[in-house]
Every structure is written in structure tokens, then in C-alpha cells.
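Chemist: Fold the following.
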Amino acid sequence: MDDFRNLLDDCRLADLGFVGYPFTWNNKRPVLENTQERLNRVVANTSWREKFHASSMNHLFSHASDHRPLLLHGKFDLRRRGKSTRSFRFEEAWLMKADCEEVITEV
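Modeler: Alright, predicted model coming up:
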């Protein structure tokens, strides 16, 4: 476990946190024998967290497993980054241009 923590530190990865039920694993035993832990996590570096600052991690529910599925909503706010919120629109007329294929290949 120490090696894993060192790896997270070396790669500058941090836990993204979560929304929902606090545990991701349950041994499914009766009341007093029941154990629950947050075993599953999602980590990211600072660059990713800055780009997708509006993201959220959700712990979902599963009848079929003792682990809860994780759902990452990767969101970013274009307005915060100073970019236009206008959607990209492909123009069919661009296909008629001689360099269309070359431009697409480069990108």
C-alpha cells in the first residue's frame, strides 16, 4: 500500500472525491457482521482537474455486485476558460475543397 501511495504522489494524482453513498464495497453480510469501505476511487492530475473542474464522480447502486459502479461525469465550462460556447458545425461544402482530406489528416 505504501508503494501505491508513493506512486500516486510521484504522478501527482489526487482523489476526485464523490457524490452519493460514502462506500463503494459491502461484504453483504447481516447487520453486525456487515463491513462497508470506500475501496474504489478515481484519481487525476492537476492538469486534468483544472480542465474538467466541473466534473463529478458518482457512486451508483448495483444489485449484482458487492462493489458499487462509479460514474464519472467529465464536464468543463468553456466560459470559464475564455472560449466560445458555440458548437462546432461541419459544413458539407468543405468536402469539395482540394485540401479537405489533408487538413483532416493533419488534425
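
Chemist: all contacts plus neighbour counts: C-alpha atoms, from now on.
Modeler: Will do.

Chemist: for the chain, what spans make up the helices?
Modeler: 2-10, 46-51, 100-106 (DSSP state H).

Chemist: what does the second one contact?
Modeler: Okay, so that is helix 46-51. 12-14, 76 (C-alpha atoms under 8 Å, 6 or more residues apart in numbering).

Chemist: ok, of the residues you listed, which come out buried?
Modeler: Neighbour counting with 16 or more other C-alpha atoms under 10 Å marks Leu13 as buried within the contacts of helix 46-51.

Chemist: residues in contact with Arg38?
Modeler: Counting by C-alpha under 8 Å, 6+ apart, Arg38 has contacts 22-25.

Chemist: Let's compare: structure for the following, please.
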Amino acid sequence: MDKGGKKWRFVGIYGWLEAANKRHTWELITRLCKDEGPIVFGGDFNEVLYRNEIEGGAGKMRRSSSDFQNTVESLELRDLGYNGIWYTWERGKRKKNKIRERLDRFLASQSWCAAYPMAQVFHLTRFKSDHTPILLRCDGRPRGKRRKERRFRFETAWLLEEGCEKVVREA
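Modeler: You can find the predicted model right below:
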């Protein structure tokens, strides 16, 4: 990408699901980091980075988690954090079998972080998926701040107002 004279690479990630193959994801990230220039990885890594990113289930770190952690540390990649709910994946309806994990994230090189110090990540509202969508804002502006456009918001209390139905029908 080239924005304002700054060139950098974005790599979308969908990490291997099978434990035996997860090393392929870490190897790919390592190979791509050997090229010069700022880089950011984003997507579903299919692995947690830290123990506190798991709730429910066995709740223990997997071998592939430590391999992921070692890859991130050795390449000096930075987890860009998030705004919103902490988890990005959820399975199970009942409390006893519910599992939540932070599998989706953005990781960036030191040079990318230096070029975009105001970058922010947002965990958006999940809809019809077991994954939460994630959004990276490079400009540091808060999400939802629009310049000219004002959003219409319907208030349920208006239904109690006489003539509300007429106004809606006419609109």
C-alpha cells in the first residue's frame, strides 16, 4: 500500500486449524518478515498468543501457542491491541460449554508501528458468525466519527407518541 508516500505491506492471515500444520503459518510470517519494509498481518491466526486469551474449555496453553509467541517475539512484531470485547471467537450456547478465545488480531513490524503510531484496532459487532470482525484504523481517528453525514437513530419511546405511525407511513 502507498498512503501519503509511505509504502507498506498488508498480509491477510487465515492460520492453519490443525495443530500439526500450524507451524506453516509461523514459517510464512517469518519468511514475509525477511523482506524489507513495514508490514502488518491481520486476520484469524487460529491460535491465542497468551494464556489470558482463553475462557472456558480446557483453558490450557497449547504447544502451538508457545510457537506463535516465539515467532512474534523473535520477529519483534507488535500486537496492535483492540477496542471492544476482548474475544474474537466464541462457541457454545450454555455457560458450562462456552469457549471464548482471541484468535483474530493485527500484528505489525516495528517500522510499521513507527509510521502509524496512532493506529487503532476495533472489535466490531458479531453477526451470524462465530468470529468477531476486526477493523484497523491507521489514522487514529475514533471509529464512527463521520464528517458530514448524520445517522438517524430511532427511539422506541416514539412509538408511544400519538401520530408516530402516521409520520412513519408518510416518510
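
Chemist: quick one: the corresponding residue of the first structure for Glu101 of the second structure and Met57 of the first structure, what's the gap?
Modeler: Under the alignment (TM-score structural alignment), Glu101 of the second structure pairs with Glu37 in the first structure. Per C-alpha to C-alpha, to the nearest Å, Glu37 of the first structure is found 17 Å from Met57 of the first structure.

Chemist: ok, these two, which is more surrounded?
Modeler: Ranked by neighbour count (other C-alpha atoms under 10 Å), Glu37 of the first structure and Met57 place Met57 first, with 17 against 12.

Chemist: The more buried one pairs with which position in the second structure?
Modeler: Checking TM-score structural alignment: Met57 of the first structure goes with Val121.

Chemist: For its match, which residues are in contact?
Modeler: By C-alpha under 8 Å, 6+ apart, the neighbours of Val121 of the second structure are 80-83, 106, 134-137.

Chemist: now Gly42 of the second structure
Modeler: Contact partners of Gly42 of the second structure, counting by C-alpha under 8 Å, 6+ apart, are 10-13, 104-107.

Chemist: just the buried members of the residues you listed?
Modeler: Applying 16+ other C-alpha under 10 Å to those flags 13, 104-107 as buried.

Chemist: of all these, which comes closest to Val40 of the second structure?
Modeler: Each of those was scored against Val40 of the second structure by C-alpha to C-alpha, and Leu107 proved nearest at 5.6 Å.

Chemist: Verify the contact between that closest one and Phe41 for me.
Modeler: Yes - using C-alpha atoms under 8 Å as the test, Leu107 of the second structure is close enough to Phe41 to be in contact (5.1 Å).

Chemist: per the alignment, Met6 of the first structure corresponds to what in the second structure?
Modeler: Just to correct that, residue 6 of the first structure is Asn rather than Met. With TM-score structural alignment as the criterion, Asn6 of the first structure matches Asn70.

Chemist: Pro69 of the first structure too?
Modeler: Match for Pro69 of the first structure (TM-score structural alignment): Pro133.

Chemist: Tally up the residues packed near Ala114 of the second structure, please.
Modeler: There are 11 residues near Ala114 of the second structure, going by other C-alpha under 10 Å.
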